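Novice: Predicted model follows, preceded by the sequence.
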Amino acid sequence: MKYGLFIYENEAFYGAEKAGPKIEELVGKHMQFAQRLGAKRIGGAGLKSTAVATTVRTAANRKTVHDGPFAEAREQLGGFYLIDVADLDEAIEIAKQIPVLQDGAIEIRPLLGQ
């Protein structure tokens, strides 16, 4: 089954003073993690800051364009992995291994057609 593993963290952690070395370490951990996944990893990427996001919202059949993600949340989507594994249990075990800078959440979602 194919799953998306979506990484949610507070972007403020990344802008904090002295975060540079921690971020470099975290990137290294993600590179190692992706290598360990091997063929189970079928895609994924980190995302740029929500400061450069754009949202197209539909309401009453009207489309409006807005700067930013317009999410009412402390944690923002910062990246994702796409994996192909046997079942949800395996996806959960993989999600538990995803490195985060501080607190955060990994959302596991099966892809449509699975």
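Specialist: It's in.
Novice: can we go C-alpha only for contacts and neighbour counts from here?
Specialist: Will do.
Novice: So for stretch 6-26, first residue to last residue, what's the gap.
Specialist: Criterion C-alpha to C-alpha, to the nearest Å; first-to-last residue distance in stretch 6-26 is 16 Å.
Novice: Below is an additional structure, to be compared with the one above:
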Amino acid sequence: MQFLVNVIDDGQARAAGRTESATQAEMDAVDALNDRLGDAVVFAAGVSAPADGTVVDARGGTPDTAAGLVGDHDAYVAGFWVMDLPDAETALRVATEASAACNRRIELRPLL
């Protein structure tokens, strides 16, 4: 099964006064987790700041665009993994490890 594991920034970047919120220790812990998980990590990346986003809605025929994010700007996806794991129980365990490594809340969702 594949899972989307989102890293949630809920004020860390703003508190640090920069776009990326991870400290060097957090980045090192995430790198160590990635190394330990090996091939289970299908893809992983950080995501640019919310101000870099664009919401596009072309459902009405004429595209409408707006700068920023769809939802709450106080909490947003700052990075993510796509992981290939055997089951939901394992995914929850790995998400718990990811939360500890990056010192952030994690959103875990199965991919369909």
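Specialist: Everything's here; your move. Owing to the predicted nature of the structure, the values given are computational and were not obtained by experimental measurement.
Novice: For Met27 of structure 2, which three-state class applies?
Specialist: Secondary structure, DSSP: H, G, I helix; E, B strand; the rest coil: Met27 of structure 2 is helix.
Novice: Return the residues in contact with the closest residue to it other than its chain neighbours.
Specialist: Excluding its sequence neighbours, the residue lying closest to Met27 of structure 2 (C-alpha to C-alpha, 6 or more residues apart in numbering) is Cys102, at 7.0 Å. For Cys102 of structure 2, the contacting residues are Val7, Ala22, Glu26, Met27, Ala29, Val30, by C-alpha atoms under 8 Å, 6 or more residues apart in numbering.
Novice: switch the cut-off to 10 Å
Specialist: For Cys102 of structure 2, the contact set (C-alpha atoms under 10 Å, 6 or more residues apart in numbering) comprises 7-8, 21-23, 25-31, 33.
Novice: And the aligned partner of it in structure 1, how far from Phe80 of structure 1?
Specialist: For Cys102 of structure 2, the aligned residue in structure 1 is Val100 (criterion: TM-score structural alignment). The gap separating Val100 of structure 1 from Phe80 of structure 1 is 12 Å, by C-alpha to C-alpha.
Novice: Counting neighbours, what do you get for Ala13 of structure 2?
Specialist: Other residues near Ala13 of structure 2 come to 16 when the count uses other C-alpha atoms under 10 Å.
Novice: so which strand or helix has it?
Specialist: Using DSSP states H and E, the element containing Ala13 of structure 2 is helix 12-16.
Novice: and that helix, how far from structure 1 on average?
Specialist: Helix 12-16 of structure 2: mean distance to aligned residues in structure 1 after superposition is 2.8 Å, counting by mean C-alpha distance after the TM-score superposition for structure 1.
Novice: Now do that helix: everything it contacts.
Specialist: Arg18, Thr19, Glu20, Ser21, Ala22, Thr23, Ala49, Asp74, Ala75, Ala78, Asn103, Arg104.
Novice: Might one say that the third one is in contact with Tyr76?
Specialist: Just to be clear, that refers to Glu20 of structure 2. No. With contact defined as C-alpha atoms under 10 Å, Glu20 of structure 2 does not count as touching Tyr76 (11.9 Å).
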